[in-house]
Every structure is written in C-alpha cells, then in structure tokens.
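Novice: Make a model of this:
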Amino acid sequence: MAFDTSAKAAGVAVCSEEKLLAEFSVNTGLTHSQTMMPMAQAALDCAKLTLNDIDAFAVAAGPGSFTGLRIGIAAVKGLAQTLGKPCVPVSTLEGLAQNLQGFEATVCAVMDARCKQVYNALFTCGGTPSRLCEDRAISIEQLTQELKTVSDRILLVGDGAELCYAQMHASLPQVELAPVALRHQKASSVALCAHRLYAQGVRVEAGELIPTYLRLSQAERQLQEKNRK
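Specialist: Predicted coordinates:
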C-alpha cells in the first residue's frame, strides 16, 4: 500500500507485485489528514483486502510540502508499527519520473520549493527510470543553464513544471511539459518504485522512517538569519 501526500493532491494505491489493484486521488482543498485514511479504506475495500493482507507500506518520503510529508509519514509509521510491517521510503521525484516510464526523453522532475528554487532530479525513462543526478534543491536559473547541455527531448513533470516551462522554453526549445494526466504525483507510481526497492531489500522499520526535506523550513531559515545578526 502506497501513500503520497507530498503536494496539494493526495493519493493512496494498493498494488500486488506490479499489478495496480486500486488507486484513489483527491485534489479538493481538504487537508491530507481528512482524506488519506478514508481513501486507504476505500482502496482496501475495492481490492477486497484488509490491512493484515498488506506486506509493506510505501510512502513518498520527500522532498515536498513539509506539512504534507509529515502527515503521510506519520500515518504510515502508525500503520506499519501497529501491524509489524516494514516501510519503504520512496523519493517523491523518482515517483514523478515513474509516471513517464517508456517516454524516450530526459525527464526533469521539478517541485516548486518557493524562493525561485525547485526540488529536482533528472532521469532517463525509456525503460525503468534511471537517475542522472541525486535529489537536490536548485534555483530555476541554475537548472536552466544545466539543461542547456542536454540535446534530446526534455519533459518537465511535477507541480513545478509549469513554472519552469514559463521561464525555460524561450532558451530551451527542446523542453516540453509532460501530459497533464501524468504531470502530478501518483500513489501508484510510488507503489511501483517501492516494489522495485522492496525486491532489492530496501526497507526500514517504522521507527526509522523519516522525511527527506532537502533544505530547512522557512521558519528555520529565518531563525538562522536572525542568529547571524
């Protein structure tokens, strides 16, 4: 069972091996704490499963919204600990790249990190997504300069895609937006990534599951700046 609460939309999916059994996604303005568990129960009901049938719980562990990540991870930790099941943390950016598996392009996963920055990673996705760099926080200007060295098709995916496209397309004619149906986080993609990781032995106990923020929160940055003065 996979959860993604890293951005405005929230999603839950149940997969068996590489078969998607059920998936729910909402983007209604309700808080993730309001929508996530009802979706999880609905997904189980549709798949005719119970929580005891789940072998592992996967979650988009970051980067992303600080509050959203905490909600999803807290829920997964609670379920996994109660049931004695392992957790599989998945990079939100790798989950986004999974949306575009089979596309012959350089996939540029971008999430709006505010302050003229994005959370970013680059992948090739002709087959299973393969990383070209680690997850990072980077300025849009710096990312634009880096992508000028890429000659093939570039697909932007994630909630920062439109923002980056608006600033990049004039100087990067090879850059495109991913199809709208594939542009945002999907819990099923997190589940597929988690399936590969689980098969490779990547899993943690509930107490070891932590979010990956990549940078300090705004409040922490402001406190650091205040302490420097």
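Novice: C-alpha from now on. contacts and neighbour counts both.
Specialist: Will do.
Novice: Can I take it that Cys193 is in a strand?
Specialist: No. Cys193: not assigned to a strand; according to DSSP: H, G, I helix; E, B strand; the rest coil it is helix.
Novice: another one to check against the first:
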Amino acid sequence: MANILAIESSGNTGGAAVLREGQIVGEASLPTPRSHGEHLVPSFAQALEAAGLSFPELDGIALNVGAGSYTGLRVGLAAAEMLALVHNKPILPVPCTNALCEAAIRQGVAAGLLLPALDARRDYLVGAAFRWDGQTLARESDDELMLPEHFFAQGGVVIGDAAQIYAETLGPSQAFDGRWELEAADVGLAALRLYRSAMDASALAQNPTRRVELN
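Specialist: Next comes the predicted model:
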C-alpha cells in the first residue's frame, strides 16, 4: 500500500493530508479561508511532519481536479505539478464528486443513490450520480451541468453545497445534513478507491508517470 499526499484546494478551505496503508496519518488545514496561495504549499510539509514521512517516501499525489473554485484549483494543480516534477511522483487526479461521496461515507451516509453536486450559478448545478452499497462506490453518470429540478428528480441523497443551498426544496430526507466542505483526507480516500490497482508502492515506483489514468 502506497504513501499518498492528498491536496484539497477546490473551495474556500483546503489543505493537505497523508495516507499510509490506507489510514489518515497526517493532516494540515489552511489557517484562514481562501488563503491557498499563501498557505497551501506549507501545509504539505506540515501534513508530512505529522505523519512522520518525507517527500521522497511518497508514492503518489492525490489532487482534487474539480469542479470547484477556478483560482483554488489552479493553485492546487501548480503545486502538485511542482512536487511531481521535483520528486518524480505520479499525480492521481480525483474528481470533486468522488471526494464529496467519500466525505459523506466518512460521516455514515446510508447506502443508496448519492448525488454529489456543486452550485454552478445561473441556476445550474454540476453533479453526478453514484451508487453506494455500504462497501462499494460505483459511478453511474459523468459529471454534468444540469438544472437542479432535473438533477434532484433522480431521488438520491444530495451531497455538497447544493444540499445546503436547496435544503428547503429538498427536505431532510434528500439533503445530506453533514459536513460538505471537503477535507484533503476525502480526496486521499477517493484516490485510494479510484486507483486501487495502482496503489501498490512498487508498481507506482516502476511507472512514475505524471498522471495516472482512471481504471
């Protein structure tokens, strides 16, 4: 099992987390909202220090690639590409919708249809559908730009800022009422689930590509 540095920069908050043997062993959050440019890169070393690891000991870098804040995502991508180049590590791209599902799973969301979604403004959402059976998470649709009423008509549990924005429309049975702002650990756990076949440390070391493709 690989040592993974996970990076979250898609929203107002963010930071880094380190996962070892599938467990969260180090975390560091931005001290103030929207301070990615100043504090995101220092959070990498802070998370590694908490985990007792160094950059050379990493096997991959998990990165939230959106949807989300354009500025925040650009900062995260630039930082991840810098690390990948300097330390010859692969980048593991993670869609934001996958990370939102992991956030809900960590908080005990019930098995069923999960609908992670972000407000895209102008009365649209960016979202996707996933099926969670308590152990396996399966994507059922690609990320799409949709009208809220069409997206919600699928009937699943809505996760993300859309659940907060449209809480009155959805009602308590469909709007997930837990944490929806992502943590870096959510991104790391999503990467482990997405890239399970590539998570063997020796396999990553033998093929240190810039970006690992989805299975």
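Novice: TM value for the aligned chains?
Specialist: Here the superposed chains carry a TM-score of 0.82, computed using TM-score structural alignment, normalised by the length of structure 2; 197 aligned residues with a Cα RMSD of 2.2 Å.
Novice: residue boundaries of the strands in structure 1?
Specialist: 2-4, 10-16, 19-26, 57-62, 87-91, 106-112, 117-124, 130-131, 136-139, 154-157, 175-177 (DSSP state E).
Novice: As TSV, those strands with distance to His195 of structure 1 would be great.
Specialist: Formatted as TSV, those follow (distance: least, Cα to Cα, whole Å):
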stretch	distance to His195 of structure 1
strand 2-4	10
strand 10-16	9
strand 19-26	10
strand 57-62	9
strand 87-91	9
strand 106-112	20
strand 117-124	18
strand 130-131	15
strand 136-139	24
strand 154-157	21
strand 175-177	27
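Novice: Of those, flag the one that's most buried.
Specialist: strand 2-4 (a mean of 33; mean count of other Cα atoms under 10 Å).
Novice: what's that one aligned against in structure 2?
Specialist: Residues 6-8 of structure 2 are where strand 2-4 of structure 1 aligns, taking TM-score structural alignment as the criterion.
Novice: Correct me if wrong: Tyr198 of structure 1 contacts Val88.
Specialist: Yes. Between Tyr198 of structure 1 and Val88 there is a contact at 6.9 Å, judged by Cα atoms under 8 Å.
Novice: Roughly how far does the residue most central in space within structure 1 sit from Thr50 of structure 1?
Specialist: Structure 1 has Thr92 as the residue nearest its centroid, 2.0 Å off, counting by Cα atoms, centre = their mean. Distance, Thr92 of structure 1 to Thr50 of structure 1, using Cα to Cα, to the nearest Å: 26 Å.
Novice: Could you name the helices and strands sitting against the top helix by length along structure 1?
Specialist: In structure 1, taking DSSP state H as the definition, the longest helix is helix 66-83. The contact analysis (3 or more Cα pairs under 8 Å, 6 or more residues apart in numbering; DSSP states H and E) places helix 66-83 of structure 1 against strand 2-4, helix 32-47, strand 57-62, strand 87-91.
Novice: Out of these, flag the one nearest Glu205 of structure 1.
Specialist: strand 87-91 (6.0 Å; Cα to Cα).
Novice: how about the helices and strands packed on helix 66-83 of structure 1 in CSV, adding distance to Ala10 of structure 1?
Specialist: Below are the helices and strands packed on helix 66-83 of structure 1 laid out as CSV (distance: least, Cα to Cα, whole Å):
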stretch, distance to Ala10 of structure 1
strand 2-4, 6
helix 32-47, 6
strand 57-62, 11
strand 87-91, 15
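Novice: out of the ones you listed, nearest to Asn227 of structure 1?
Specialist: strand 57-62 (27.5 Å).
Novice: Brilliant, that's me finished.
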